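Participant: coordinates for the following, if possible.
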Amino acid sequence: MVTVAILVTLRDQLPDLGSLLTVWQELDLGWAAAAVVAGFVSQAAFAEQQRLLLAGLGVRLPRDSAIALTVSGAAVSMAVPAGAAVATAFTFRTFRRYGATTPVATAVTVVSGVVSMLSLALLYAFGWLISSDLETVPWRPAVIALAVAALGYVLWRFRTALSPSPGSRLGRFVAAAARTTAEMAAIPSRRWFSIFTAGLAKWVLDLFCLAAAATACHATLDWWRIAVIYLGIQIVRQIPLTPGGTGLIEVVMLAALVTAGCSHPVAAAIVVLYRLISMWLVLLMGIPAYLWLRRDLR
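Facilitator: Now for the predicted structure:
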């Protein structure tokens, strides 16, 4: 219903099919190929993040199987209602079948999501800082660092008073978080750098996929504006109204590109190309990836 409402609102901005085909006929195939490669390597980077987490806890997950798991899990999350929860359960069971204990599989599943969100937050923070006028506001990064340090000290200083009772729901959550932290403490510190690098690479490559798709369609926008649109779309992606954000992401991205200065046909061509790579190609690869996993597990 939400998608239909947005489509009705934007019906006057949707281009005719002839204009869209004209843009596609002039597509820069080199940049389109770069977008496809970036989209695939983005999935591989997330797979490497999970593989490194498991390896740090003594569980061997082959690199090709890690990629197959990531692609099939992403396909599940895009294809079914409540796909994120279903994909998480599928990933957890696969970790167990590769030899991870229940605490290790739980810890990796949770921490992998946390690393991914922290990497995205780091990308947001980096964009915010470089877009700020640091000459006129030189104290902004220092204030942020001091605020984080002060909050950390307060939480540590009053950690006993803030501890909930063990029998409460919050107490059980804290206990589970403590177990996860204990599992993660076994991972060498130098490996964490590789884990966070893989997590950040996932988002940067996906952003490059969108920027390459826009360049392939001869968009007049600079890459900085495309990055702003991309980061905004990641917020929309978290709204679980449709599987994989189908419909919602497309219409919001179309509106953002048109507002930023793209013509309607070019904006529509960018949306179609990016979603073909980031969603429909993943869905097509999902079944072969799942079959590869089944064969490997045998």
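Participant: contacts, neighbours, all on C-alpha from now
Facilitator: OK.
Participant: helix or strand next in line after the longest helix anywhere in the chain, which one?
Facilitator: When the chain is parsed with DSSP state H, its longest helix is helix 102-131. Following helix 102-131 in sequence order, the next helix or strand is helix 140-157 (DSSP states H and E).
Participant: contacts for that next one?
Facilitator: Applying Cα atoms under 8 Å, 6 or more residues apart in numbering, the external contacts of helix 140-157 come out as Leu129, Leu134, Leu162.
Participant: now the second one. Nearest residue, chain neighbours left out?
Facilitator: Right, the one you point to is Leu134. Closest residue in space to Leu134, ignoring its immediate chain neighbours: Arg140 at 7.7 Å, by Cα to Cα, 6 or more residues apart in numbering.
Participant: so how far is Leu122 from the one you found?
Facilitator: Taking Cα to Cα, to the nearest Å as the measure, Arg140 and Leu122 are separated by 16 Å.
Participant: try Met78
Facilitator: Going from Met78 to Leu122 by Cα to Cα gives 25 Å.
Participant: neighbour count: these two, which is higher?
Facilitator: Met78 (22 against 13; other Cα atoms under 10 Å).
Participant: and the helix or strand that one falls within, what's buried?
Facilitator: Using DSSP H and E, the element containing Met78 is helix 63-79. Using 16 or more other Cα atoms under 10 Å as the test for burial, helix 63-79 gives 64-79.
Participant: which elements pack onto the helix or strand that that helix is followed by?
Facilitator: Next helix or strand after helix 63-79 toward the C-terminus (DSSP H and E): helix 83-97. Secondary-structure packing of helix 83-97 (3 or more Cα pairs under 8 Å, 6 or more residues apart in numbering; DSSP states H and E): helix 63-79, helix 102-131.
Participant: again, 10 Å this time
Facilitator: Identification of packing neighbours for helix 83-97 by 3 or more Cα pairs under 10 Å, 6 or more residues apart in numbering; DSSP states H and E yields helix 29-56, helix 63-79, helix 102-131, helix 281-297.
Participant: structure for this one too, so we can compare:
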Amino acid sequence: MTANGDPAGEPAPRASTVEQGRRKFWWVKWLLGAALLALLIGEGVYLWPRLHESWRKLTEIHWGWVAACIWLQALSMSGFGRVQKQLLHAGGVDVSQRKSVAVVYGATAMSVTLPAGQVFSTAFTYRQTRRWGASPIVASWQLVISGVIATAGLALLGVGGALLVGNQVGPFKLILSLAAVAALIWAGNYISRNPGSLEKVLRRLLALVNRVRKRPADHGMAKAAEILAQLESVDLGKRDGVWVAGWAVVHRFADVACLGAACYAVGAEPKLAGLLIAFTAGKAVGSIPFAPGGIVYVDATLIYGLTAGAGLPAAQAVAAAFVYRMVSFILVAIVGWIVFAFLFRTPSADEVAYEKEFETRRTL
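Facilitator: All right, here's what the predicted structure looks like:
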């Protein structure tokens, strides 16, 4: 390092080169901003004639279905709390369901309301699991596995929706679905018996990707090896695995049912296949951290999915998306911050140490 903080041996004008590159592409952010503005204007023009009818749908809302929507969302959150609880149990950490769900609510509130909320929520979950007695390896393993389970569940919902398109399941689709499940089970068993095989596959894939990106063949392998080590660090037994899978199903299907209840609350009768696809698309788009909670683009995705896939008129789709987002986004965030204020607002003595530990492991 030089006295100015620059790496020794690096050419001095490196920073100016970066600045020149930024000035060269100054127009990109303006172009993206203009495109987003045009999208919002276009969406407003498209939806404006239907907003009055959507408002009428909301004034005629079926409150029984709204109550069901809220209950199903609470069940979904509780299901994910059970997943977290069971994973920690597999790692030798016993925690009550109440504490686990409280952390899920707090982490979700951070994730959907704060800029870079996913980072804050992950760090928050890591700190709490460490306070419960989990080792750094178990705490990291739980985060990785729960993320894998959530992603896999979402992917299976999307595949299920695609297979159900047409409102019928023929023999070919049924055989294809069973074959896919059997393949996943076989792959899981094979990897558990041959843990080195997954590393070989990842190494080949990374080499291929790095070749396309013109980077060293082993670029990113250290991080992949660390994740694999975390995956293999705790043995998820059959009993725990069954419970985790079961509660993961509850978590996802209760959330889908929440969206369905929101549709019925405004008098709509969505098609199951379209409902699954709209839900999957909305959740997938929501993982892109453009704005807290995916405001605007998640709503637009849900409205389009419900209209194009689930067969809802535009007015009902807007109203249903509004009800669902009020419950799954706004209400959950409010409850999460209330839980955080009452249970987690006061920092513990080891909070700073766990924060530094998390940052160290995240940047490895």
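Participant: which single one of the buried residues of helix 63-79 of the first structure is nearest to Pro188 of the first structure?
Facilitator: Set against Pro188 of the first structure, the nearest of the buried residues of helix 63-79 of the first structure by Cα to Cα is Ala66 (20.7 Å).
Participant: now do the same for that closest one: its match in the second structure.
Facilitator: Counting by TM-score structural alignment, Ala66 of the first structure corresponds to Ser100 in the second structure.
Participant: now do the contacts for that match.
Facilitator: When contacts are counted by Cα atoms under 10 Å, 6 or more residues apart in numbering, Ser100 of the second structure touches Ser78, Phe80, Gly81, Arg82, Val83, Gln84, Lys85, Gln86, Leu88, Thr125, Gln128, Thr129.
Participant: aligned to the second one, what sits in the first structure?
Facilitator: Yep, that's Phe80 of the second structure we're talking about. Counting by TM-score structural alignment, Phe80 of the second structure corresponds to Phe46 in the first structure.
Participant: ok, its match - how many residues close by?
Facilitator: Neighbours of Phe46 of the first structure under the rule other Cα under 10 Å: 24.
Participant: swap in Arg14 of the second structure?
Facilitator: Arg14 of the second structure has 11 nearby residues by other Cα under 10 Å.
Participant: which ones are touching the closest residue in space to Arg275 of the first structure that isn't next to it in sequence?
Facilitator: Nearest residue to Arg275 of the first structure in three dimensions, chain neighbours excluded: Glu250, at 7.7 Å (Cα to Cα, 6+ apart). Listed by Cα under 10 Å, 6+ apart, the contact set of Glu250 of the first structure reads Thr3, Leu7, Ile233, Ala256, Ala268, Ile270, Val271, Val272, Tyr274, Arg275.
Participant: cool, and Leu88 of the second structure?
Facilitator: Shown in contact with Leu88 of the second structure (Cα under 10 Å, 6+ apart): 82, 94-95, 100, 129, 132-134, 138-139, 141-143, 234, 236, 240.
Participant: separation between it and Ala139 of the second structure?
Facilitator: Look at Leu88 of the second structure and Ala139 of the second structure: by Cα to Cα, they are 8 Å apart.
Participant: common neighbours of these two, please.
Facilitator: Thr129, Trp132, Gly133.
Participant: identify the residues contacting the first one.
Facilitator: What that stands for is Thr129 of the second structure. Thr129 of the second structure makes contact with 84-85, 88, 93, 95, 100, 103, 135-136, 138-140, 142-143 under the criterion Cα under 10 Å, 6+ apart.
Participant: would you mind writing the ChimeraX command to select the buried ones in those residues?
Facilitator: ChimeraX command restricting the contacts of Thr129 of the second structure to the buried ones, with burial defined by 16+ other Cα under 10 Å:
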select :84,85,88,93,95,100,103,136,138,139,140,142,143
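Participant: nearest to Ile295 of the second structure, of the contacts of Thr129 of the second structure?
Facilitator: Distances from Ile295 of the second structure to these, taken by Cα to Cα, are shortest for Val103, at 23.2 Å.
Participant: from Val327 of the second structure, how far out is that closest one?
Facilitator: Distance, Val103 of the second structure to Val327 of the second structure, using Cα to Cα: 18 Å.
Participant: who's in contact with the closest residue to Gly106 of the second structure other than its chain neighbours?
Facilitator: Spatial nearest neighbour of Gly106 of the second structure, chain neighbours left out: Gly336 (4.5 Å); criterion: Cα to Cα, 6+ apart. Shown in contact with Gly336 of the second structure (Cα under 10 Å, 6+ apart): Val101, Ala102, Val103, Val104, Tyr105, Gly106, Ala107, Thr108, Ala109, Met110, Ile330.
Participant: closest one of these to Trp65 of the second structure?
Facilitator: Each of those was checked against Trp65 of the second structure using Cα to Cα; the closest is Ile330, at 17.5 Å.
Participant: so what does that closest one match up with in the first structure?
Facilitator: Match for Ile330 of the second structure (TM-score structural alignment): Trp280.
Participant: roughly how far apart are its match and Leu291 of the first structure?
Facilitator: Using Cα to Cα, Trp280 of the first structure is found at 18 Å from Leu291 of the first structure.
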